[in-house]
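> The following block contains a protein sequence and its predicted model.
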Amino acid sequence: MSQLSAWDHPEPLALDTAPLPEYGTGSLADLLPTLAAGMGVPGLTATIEELTPADRVCVFLVDGLGWEQLRAHPDEAPFLTSLLGSSRGGTGRPLTAGYPATTATSLASVGTGLPPGAHGLPGYTVRNPATGELMNQLRWHPWTPPRPWQPYPTVFQLAHEAGVHAAQVSSPAFENTPLTKVALSGGTFRGRLSGEERMDLAAEQLAAADRSLVYTYYAELDGSGHRYGIASDTWRGQLMYVDRLAQRLAEQLPPRSALYVTADHGMVDIPFDEQHRIDFDEDWELRAGVALLGGEGRARHVYAVPGARNDVLTVWREVLGEQFWVASRDEAIAAGWFGPQVDERVYPRIGDVVAAAHDDVLLIASEREPKESSLVGNHGSMTPAEQLVPLLEVRS
């Protein structure tokens, strides 16, 4: 049961206090359209005004590298830290990930140039309206036809059609995944196992044509944060490695190139105690009227049984409202959590109730989600530690 009974809870957090992602001006969804528009790809608009066009562009996305975490570790990342200012010919600023700040959602925003309400991957797990089951959009389980789920072309596809050399350089394991197909496909996929090989090949792909758009990716920083936390030596060691990879790529840029280092989300460590980890599976108040619990610990989609939606919203606000922003589906959409508009096909994927963590707290489900409930580092919500990701630039 919750730490406090429903009638003992103070006034819930006002929804207008949630720091919304900067859709349309400074979110991950704005990055590739801005870069590709600068290369002359039709149908795209440059909305991040300070980015200067370049003939050859590489985006290096480091999974889990939050802006706040990077700024807190200058000794482990001297090269990336140098890009926070104006040295080395680069500039640094934060972007917002989008809501929720989670990998599947963010990668789809990066690759399609669309906010979650349009591309349709609005969470870690969401209900599939066709089957009534929860679908894990990172692992794509249960399997769902990819193209109807996300029908829009990627920026890489648009660039390829416009005569730009488009390439993705990542782990070979990602080449044929549904998430890659709907979010990051277009042009050529090049699989390489080691980070060094990816950096070297990304530089080669940049030089392969007069106009090139290249994407490369590194995942292990995120994995270390989840397993050991961002305060761990393991995480700091991974950050040191990422820093060397970024410098290695920057030093190989061909002429007329721009490198952008960014991320999909930040991360927060959550203590292992009942005050910070509320267990849905052991809380009868929160379970009442709930058919499915989706999302993840800091960004929940709650699907009510028929007729119970208003009751679930009321109880969740009373029980969690001091620590979470708790909204109905329509309130979250109207507030712009998922972008300026939500497509009709995406609307029923969003929970009847949406809960985004404000404090250092996690809503776990120890029986339903034992692996996710055991993670040290977590993300998903709209706090700066999760939302803000770096946009660091190097030009040649």
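Okay, I see it.
> CA atoms for contacts and neighbours, from now on please.
Fine.
> Tell me who's in contact with the most centrally placed residue in the chain.
Central residue of the chain (Cα atoms, centre = their mean): Ser106, 3.1 Å from the mean position. Applying Cα atoms under 8 Å, 6 or more residues apart in numbering, we find Ser106 in contact with Leu28, Ala29, Ala97, Gly98, Asp264, His265.
> please redo it, this time with the cut-off set to 6 Å
Asp264 (Cα atoms under 6 Å, 6 or more residues apart in numbering).
> Gly66 now?
Gly66 makes contact with His265, Gly266, Leu388, Val389 under the criterion Cα under 6 Å, 6+ apart.
> so which of those residues is the most crowded?
Counting neighbours by other Cα atoms under 10 Å, His265 comes out on top of these with 36 neighbours.
> surely that residue meets Ala101?
Yes. Applying Cα atoms under 6 Å, one finds His265 in contact with Ala101, separated by 5.3 Å.
> which one is His226 nearest to, not counting chain neighbours?
Distance criterion Cα to Cα, 6 or more residues apart in numbering; nearest residue to His226, sequence neighbours excluded, is Gly377 at 4.2 Å.
> thinking the one you found is in contact with Gly223, fair?
No. Using Cα under 6 Å, Gly377 is not in contact with Gly223; the gap is 9.0 Å.
> So if I had to pick from those two, which one is more boxed in?
Neighbour tally, Gly377 and Gly223, criterion other Cα under 10 Å: the higher count belongs to Gly377, 22 against 16.
> Could you check how far the more buried one is from Asp360?
Distance of Gly377 to Asp360, given as Cα to Cα, to the nearest Å: 11 Å.
> quick one on the thing from earlier: take the contacts of Gly66 and write them to a markdown table, including distance to Val62.
Formatted as a markdown table, the contacts of Gly66 follow (distance: Cα to Cα, whole Å):
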| residue | distance to Val62 |
| --- | --- |
| His265 | 9 |
| Gly266 | 10 |
| Leu388 | 13 |
| Val389 | 10 |
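> May I ask which helix or strand encompasses Ala291?
Element membership for Ala291 (DSSP states H and E) is strand 290-296.
> right, and the helix or strand after that strand?
strand 299-304.
> How about Gly117, nearest residue that isn't a chain neighbour?
In space, and not counting its chain neighbours, Gly117 is closest to Val342: 4.1 Å by Cα to Cα, 6+ apart.
> doesn't Pro116 make contact with the one you found?
No. Using Cα under 6 Å, Val342 is not in contact with Pro116; the gap is 7.9 Å.
> between the two, which one's more packed in?
Pro116 (28 against 20).
> didn't the more buried one look like it was pressed against Phe338?
Yes. The criterion here is Cα under 6 Å, and Pro116 meets it with Phe338 at 5.3 Å.
> Comparison target, given below:
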Amino acid sequence: MTFMLPSPQKGGPSLADVLPSCLASLDVPGFENRLGLRKVTSAIIVIVDGLGAQNITAAKAHARFLAPALTKASTISTVFPSTTAAALPSFTTGKLPGQHGMVGYRVRDPASGAVVNQLTGLDLIQSVDPWLVEPPLYARARASGVRPVVIAKSRFSGTPLTRLIHEGTDSVAAASIEERCQSALSIVSQSRSLVVLYISELDEIAHAQGVNSHAWASKLEEVDSELSHLSRGIPRNVSLIVTADHGVVDIGKHAHVSFGETPESLFGISAIGGEPRCLQLYLDNGVEANAVAASWQDALQDAAYVVTRDEMIQTGWLGDVAAPVINRLGDVFVLARKDVVFFDARDPTNKARKMVGHHGGISAAEIKIPFLQLN
């Protein structure tokens, strides 16, 4: 039995439209203002990692500033895979993953054959082609007299990922959310600026304890309060936008689905990338992708959508796929169709098994994100 992979919403606004629209609102030439932002002299874009639209709605009692601003009109889509390593490059380049090339959490480098964690291991890439196929848009902002600044925790400063996707920005480190908001306000008050303020805390708690935990709700209240305070302090000629890279779903251990219990079930597979909600299977040379996909679909039944690389490209979830990107994609994709996650039985110590909150798939909870204009 096969299960038809749903098509993405075609033509709707996405995370890839946020920065181009913001640059257009700042009078940086060459960008389309698809999101209809008002003209301003400076802008603050807050990216709250892991704060999906459905997460806000479910916890609206803890988001008394953000939740009333969330409507159908202020809800957009993130990209696929719905994971930080693919979504943040889409934000900074204005392109979908098939175009910019960072197509998942763990991706095979065609040059070495190694599966690389794109959040922490980009320095291991051996490919001679630029790994980020499309350049970040910040240089064009600076060329027009707009200072691009990224504010985040110090641990993100100077990492290979930060250097790659935020090339052309000034970096400001601030430990607390309050300090980050204060830094953003100070910068836009002093110069014509584009500030990207990154809040990672909610995603970190979601992975460890879940979006239904007291700790997550408490941190959401802090985020909500600090953003409310920020909105009251910024000048009229500065825009404040809040968005996210993906949403999160809580998955209990009872919904952990194992694969690879026997060597026969892994026949023809040389490596496995992606993440627990969206596996990417890389096959040995000469192995037929259709046969592997059919075998995995039979094994997983209605828990998964299993499609070949060609089928995935045809759906449009990745956008137009550039030639240098094709071989980075798995030969077979295994996407969660239900609230489940997939784990390799050969690796019982995988730290992701301890996680409660997950993302990476195509459910509305993961894909739908806020786009809130808050002043």
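Received, thanks. Because the structure is predicted, anything quoted here is derived from the model rather than measured.
> Overlay them and tell me the TM-score.
After superposition, the two chains reach a TM-score (TM-score structural alignment, normalised by the length of the second structure) of 0.94; 372 aligned residues with a Cα RMSD of 1.9 Å.
> rewinding a little: aligned partner of the residue nearest to His226 of the first structure in the second structure?
Matched by TM-score structural alignment, Gly377 of the first structure corresponds to Gly357 in the second structure.
> residue boundaries of the helices in the stretch 201-350 of the second structure?
Along the stretch 201-350 of the second structure, counting by DSSP state H, counting those that start in this stretch, helices occupy 201-209, 214-233, 289-300, 309-315.
> who does the last one touch, helix- and strand-wise?
If you count contacts as 3 or more Cα pairs under 6 Å, 6 or more residues apart in numbering; DSSP states H and E, helix 309-315 of the second structure packs onto no helix or strand.
> follow-up on the earlier one: and the residue nearest to the centre of the first structure, what element?
Assigned by DSSP H and E, Ser106 of the first structure belongs to helix 103-112.
> Near Glu367 of the first structure, how many residues? Count them for me, please.
For Glu367 of the first structure, using other Cα under 10 Å, the count is 12.
> do you know how far the closest residue to it other than its chain neighbours is from Pro370 of the first structure?
Among residues not flanking Glu367 of the first structure along the chain, Asp281 sits closest, at 6.4 Å (Cα to Cα, 6+ apart). For Asp281 of the first structure, the distance to Pro370 of the first structure (Cα to Cα) stands at 11 Å.
> More neighbours: which of the two?
Between Asp281 of the first structure and Pro370, counting by other Cα under 10 Å, Asp281 is the more crowded of the two (16 against 11).
> isn't that one right next to Ala365, touching?
Yes. At 5.3 Å, Asp281 of the first structure and Ala365 qualify as touching, with contact defined as Cα under 6 Å.
> neighbours of the aligned residue in the second structure for Arg127 of the first structure, just the number please.
Using TM-score structural alignment, the partner of Arg127 of the first structure in the second structure is Arg108. When neighbours are defined as other Cα under 10 Å, Arg108 of the second structure has 26 of them.
> and Arg108 of the second structure, what is it in contact with?
Neighbouring residues of Arg108 of the second structure by Cα under 6 Å, 6+ apart: Ala114, Val115, Val116, Arg328.
> If we ignore the residues flanking it in sequence, what's nearest it?
Distance criterion Cα to Cα, 6+ apart; nearest residue to Arg108 of the second structure, sequence neighbours excluded, is Val115 at 4.0 Å.
> looking at it, the one you found is touching Val107, isn't it?
Yes. Counting by Cα under 6 Å, Val115 of the second structure touches Val107, with 5.2 Å between them.
> When these two are compared, which one has more neighbours?
The residue with more neighbours, out of Val115 of the second structure and Val107, is Val107; 25 against 21, by other Cα under 10 Å.
> Can you classify the more buried one by secondary structure?
Following DSSP: H, G, I helix; E, B strand; the rest coil, the label given to Val107 of the second structure is strand.
> can you check Phe156 of the first structure too?
Following three-state DSSP, the label given to Phe156 of the first structure is helix.
> Return the residue of the second structure aligned against it.
So, by TM-score structural alignment, Phe156 of the first structure is matched to Tyr138.
> any idea how far whatever residue of the second structure lines up with Asp55 of the first structure lies from Gln190 of the second structure?
The alignment partner of Asp55 of the first structure in the second structure, by TM-score structural alignment, is Thr41. For Thr41 of the second structure, the distance to Gln190 of the second structure equals 11 Å [Cα to Cα].
> which one of those two has more residues nearby?
The neighbour comparison of Thr41 of the second structure against Gln190 (other Cα under 10 Å) goes to Thr41, with 18 against 8.
> Just list the residues touching the aligned partner of Glu366 of the second structure in the first structure, thanks.
Structural alignment places Glu366 of the second structure opposite Glu386 in the first structure (criterion: TM-score structural alignment). Contact analysis of Glu386 of the first structure by Cα under 6 Å, 6+ apart lists His265, Gly266, Met267, His379.
> try 8 Å
Gly66, Ala101, His265, Gly266, Met267, Val268, His379, Gly380.
> Now it: which helix or strand?
Judged by DSSP H and E, Glu386 of the first structure forms part of helix 384-387.
> Figure out how far that helix is from the centre of its chain.
Distance of helix 384-387 of the first structure from its chain centroid, counting by Cα atoms, centre = their mean, to the nearest Å, is 10 Å.
> ditto for stretch 217-234 of the second structure
On Cα atoms, centre = their mean, the centre of stretch 217-234 of the second structure falls 22 Å from that of its chain.
> start and end residues in the first structure for it, please.
The aligned range for stretch 217-234 of the second structure is 236-253, by TM-score structural alignment.
> So for the matching stretch, what gets flagged as buried?
Using 16 or more other Cα atoms under 10 Å as the burial criterion, the residues of stretch 236-253 of the first structure that qualify are 236, 238-246, 248-250, 252-253.
> next one: stretch 260-273 of the first structure
Tyr260, Val261, Thr262, Ala263, Asp264, His265, Gly266, Met267, Val268, Asp269, Ile270.
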